[in-house]
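*Asks:* Provided below are the primary sequence and the corresponding predicted coordinates.
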Amino acid sequence: MKLVTYLKDGTEFVGAVTKCRQKIIPLKENGFNYSTMIELIEKITDEEKEKIKKLADSGEGEGRLFMKDVKILAPIPEPKQDIICLGINYMEHAVESVRYKKEAFDGTREFPVYFSKRVNRASGDGDAIPSHSDIIETLDYEAELAVIIGKDAKNVSKEKAFEYVFGYTVINDVTARELQTRHKQWYFGKGLDGFTPMGPVIVTADEIAAPPVLTIKSYVNGELRQNSKTDLLIHDIAYIINELSQGMTLKAGTIIATGTPAGVGMGFVPPKFLVHGDTVTCEIEGIGKITNTVE
């Protein structure tokens, strides 16, 4: 099923999207007392999942709304913790990254690059990307598949990793390249306000085969920039959950952004960074797309 957070009359609600993808079934009006998506992820039972899925599949339920009549927010507007991100997790992106940084690359990536992305509030489809032009000039985009952890994960084996996945969404890991390189770490350059467009929905894990093999694309002003498949991750989802859970507990609701493929702005010669007025669309097969304009 597809779950969404939306704004109606100034209040945030959680709903299920019908199969036609045009309507929302409000969960509270149908007996599911979840105030936020995080609360849903933490508390939902298998029986409740099945009931919500049946409502969404049938298109029935109380208080149905047209999606066009409400504001669709990021599915998790305010994550409880920073997002865990994978850097340089597609080989062709590794190549373009080191070319931009003028570094040597031996063609291998033995260990993952993990970093934390600060998110005060995630942006939804249609929200603006602030240019922060007073402090940066090299604004970039990165389409990524995000994994949502569904239950506390500690010492999880690769074989059981997908038992801990609640679902998936799309993230644009917006980046200020000069801050990223200047500080020799990525927290500041990745964590500015408005740098986490997310959504439009969370697709639950039961709807996507494990591991996901999905087309991932991005467009800038209609021009196709990124075009890859999520099974080309250097370090796949099972590896990531297994490795991280050996040393830390991945709490329910944890968001893991799995990395971006080649085709980001810094990868072009000369680079194609975002400027005021540019429109970026990030799209993943089976999940949907988010479109945001730089302001």
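*Replies:* Yep, that arrived.
*Asks:* only C-alpha atoms for contact and neighbour calcs from this point on.
*Replies:* Noted.
*Asks:* hmm, who's touching stretch 200-216?
*Replies:* 1-5, 72-75, 124-125, 143-145, 162, 165-170, 226-231, 237, 282-290 (C-alpha atoms under 8 Å, 6 or more residues apart in numbering).
*Asks:* so how far is it from its chain's centroid?
*Replies:* Stretch 200-216 sits 11 Å away from the centroid of its parent chain (C-alpha atoms, centre = their mean, to the nearest Å).
*Asks:* and what of stretch 259-270?
*Replies:* Its chain's C-alpha centre and that of stretch 259-270 lie 18 Å apart, by C-alpha atoms, centre = their mean.
*Asks:* Would you mind listing the buried residues in that stretch?
*Replies:* Under the neighbour-count criterion of 16 or more other C-alpha atoms under 10 Å, stretch 259-270 has Gly259, Thr260, Pro261, Ala262, Gly263, Val264, Gly265, Met266, Gly267 buried.
*Asks:* What is the neighbour count of Pro26?
*Replies:* Neighbours of Pro26 under the rule other C-alpha atoms under 10 Å: 22.
*Asks:* hang on, it packs against Lys8?
*Replies:* No - using C-alpha atoms under 8 Å, Pro26 is not in contact with Lys8, being 10.7 Å away.
*Asks:* what ranges do the strands span in the stretch 1-150 of the chain?
*Replies:* 2-8, 11-17, 23-26, 65-66, 71-72, 83-87, 113-117, 128-129, 139-140, 143-149 (DSSP state E, counting those that start in this stretch).
*Asks:* Sticking with the residue nearest to Leu179 when sequence neighbours are not counted, tell me its helix or strand.
*Replies:* Excluding its sequence neighbours, the residue lying closest to Leu179 (C-alpha to C-alpha, 6 or more residues apart in numbering) is Gly189, at 4.6 Å. For Gly189, the host element (DSSP states H and E) is helix 187-190.
*Asks:* Just name whatever secondary elements that helix is in contact with.
*Replies:* On a contact count with 3 or more C-alpha pairs under 8 Å, 6 or more residues apart in numbering; DSSP states H and E, helix 187-190 meets strand 113-117, strand 175-176, helix 177-182.
*Asks:* this is the comparison structure:
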Amino acid sequence: MTGGRLRPGTIFGIGLNYADTIREMGRETPTTPYLFPKLTSSVIGDGEAIVIDTEITSRVDWESELAVVIGETARDVPAAEALGIVRGYTVAQDVSARDLQEADGQWVRGKGLDTFCPLGPEVVPAADVPDPQQLAVRTWLNGERVQEGTTKDMVFTVAELIAYLSSFFTLRPGDVILTGTPSGCGDFRTPRMALKPGDVLVSEVEGIGRLTNPVVAKT
């Protein structure tokens, strides 16, 4: 953390990694992790504002996630050894412009807008998290709980994700892996819900912390 904000190297996003979310979206379960980049310019910290440009997007959604912070340079790491290269864990909010995702047919623009990757409030050392597959993940919108799940429902575990990514890319200290989100996102509800200026979003991972971000309009 630098000045209250994590300064990641590469941010690897993983989509469709919770069985209940896959059902919610009406998608098929992937046979390999669904990978997308999250731009480092989108990172903000705890307490900083998610900025929505209403001229660009009107369907901004929440996705609370466990984030994995890599602690050493590694390539081709076996899953059985993968947790050994983890520096620690933090909370991520993978803010997503669903209309841009839909229009583009891919996720770079919709996931990468400025302020669309809150991270924090701190990195909890890996030694203090005995099992990253046994953590509750929750979201509150204006005090109402809108998301609750558990990392045990991941399709691909943290160790499997590290092994997969390191088979293609060199992982470096400070790189971050966003591990997916449980069901309860706004865009897949009936009626649909979306973030708007004036909202307050709270993202929590059990044993890791709570990340709070107000939502404001671009001025």
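*Replies:* That came in fine, so what should we check first? As the structure is a prediction and not an experimental result, all values here were calculated from the model.
*Asks:* Could I get the TM-score for this pair?
*Replies:* Once superposed, the chains reach a TM-score of 0.94 (TM-score structural alignment, normalised by the length of structure 2), with 216 aligned residues with a C-alpha RMSD of 1.3 Å.
*Asks:* circling back to that earlier point, tell me which of the helices and strands packed on helix 187-190 of structure 1 is the most buried.
*Replies:* Neighbour counts (mean count of other C-alpha atoms under 10 Å) averaged over each of these peak at strand 175-176, with a mean of 24.
*Asks:* what's the mean distance for it versus structure 2?
*Replies:* Overlaying structure 2 shows strand 175-176 of structure 1 at a mean distance of 0.6 Å from the equivalent residues (mean C-alpha distance after the TM-score superposition for structure 1).
*Asks:* Structure 2: matching residues for that strand?
*Replies:* Against structure 2, the aligned range for strand 175-176 of structure 1 is residues 96-97 (TM-score structural alignment).
*Asks:* in the lengthiest helix in structure 2, what counts as buried?
*Replies:* Counting residues, the longest helix found in structure 2 (DSSP state H) is helix 158-166. For helix 158-166 of structure 2, a neighbour-count test (16+ other C-alpha under 10 Å) marks Val158, Ala159, Glu160, Leu161, Ile162, Ala163, Tyr164, Leu165, Ser166 as buried.
*Asks:* What lines up with Asp187 of structure 2 in structure 1?
*Replies:* Using TM-score structural alignment, Asp187 of structure 2 sits opposite Met266 in structure 1.
*Asks:* let me redo that: Ile177 of structure 2
*Replies:* Counting by TM-score structural alignment, the partner of Ile177 of structure 2 is Ile256.
*Asks:* mean distance, the helix or strand containing that match to its aligned residues in structure 2?
*Replies:* Using DSSP H and E, the element containing Ile256 of structure 1 is strand 255-257. Its matched residues in structure 2 lie on average 0.3 Å from strand 255-257 of structure 1 after superposition (mean C-alpha distance after the TM-score superposition for structure 1).
*Asks:* And the next helix or strand past that strand?
*Replies:* For strand 255-257 of structure 1, the succeeding helix or strand toward the C-terminus, using DSSP H and E, is strand 279-284.
*Asks:* List the buried residues of that next one.
*Replies:* Residues of strand 279-284 of structure 1 classed as buried: Thr279, Val280, Thr281, Cys282, Glu283, Ile284 (neighbour count, 16+ other C-alpha under 10 Å).
*Asks:* repeat for stretch 125-134 of structure 2
*Replies:* Along stretch 125-134 of structure 2, these residues count as buried under the neighbour rule (16+ other C-alpha under 10 Å): Ala126, Val129, Pro132, Gln133.
*Asks:* Can you measure across it, start residue to end residue?
*Replies:* End-to-end distance for stretch 125-134 of structure 2, by C-alpha to C-alpha, to the nearest Å: 16 Å.
*Asks:* With respect to burial, which of the strands of the stretch 1-150 of structure 1 scores highest?
*Replies:* When those are compared using mean count of other C-alpha under 10 Å, strand 143-149 is most buried, at a mean of 27.
*Asks:* Find the residue closest to Val201 of structure 1 in space, skipping its chain neighbours.
*Replies:* Leaving aside its sequence neighbours, Val201 of structure 1 sits nearest to Val4 (C-alpha to C-alpha, 6+ apart; 4.9 Å).
*Asks:* Could you report the neighbour count for the counterpart of Thr73 of structure 2 in structure 1?
*Replies:* Aligned by TM-score structural alignment, Thr73 of structure 2 pairs with Asp152 of structure 1. By the criterion of other C-alpha under 10 Å, Asp152 of structure 1 has 15 neighbours.
*Asks:* State the distance from Asp152 of structure 1 to Ser245 of structure 1.
*Replies:* According to C-alpha to C-alpha, Asp152 of structure 1 and Ser245 of structure 1 sit 9 Å apart.
*Asks:* got it, and Thr281 of structure 1?
*Replies:* Going from Thr281 of structure 1 to Ser245 of structure 1 by C-alpha to C-alpha gives 32 Å.
*Asks:* Which helix or strand contains Phe168 of structure 2?
*Replies:* Applying DSSP H and E, one finds Phe168 of structure 2 in no helix or strand.
*Asks:* Which residue in structure 1 aligns with it?
*Replies:* In structure 1, Phe168 of structure 2 lands on Gly247 (TM-score structural alignment).
*Asks:* relative to strand 64-70, how tilted is the longest helix of structure 2?
*Replies:* Interaxial angle of helix 158-166 of structure 2 relative to strand 64-70 (axes from the mean of the first three to the mean of the last three C-alpha atoms, to 10 degrees): 60 degrees.
*Asks:* so who does the counterpart of Gly110 of structure 2 in structure 1 touch?
*Replies:* In structure 1, Gly110 of structure 2 lines up with Gly189, judged by TM-score structural alignment. The contact partners of Gly189 of structure 1, taken as C-alpha under 8 Å, 6+ apart, are Thr175, Ala176, Arg177, Glu178, Leu179, Gln180.
*Asks:* Isn't the last one up against Tyr187?
*Replies:* Pointing back at Gln180 of structure 1 there. Yes - between Gln180 of structure 1 and Tyr187 there is a contact at 7.5 Å, judged by C-alpha under 8 Å.
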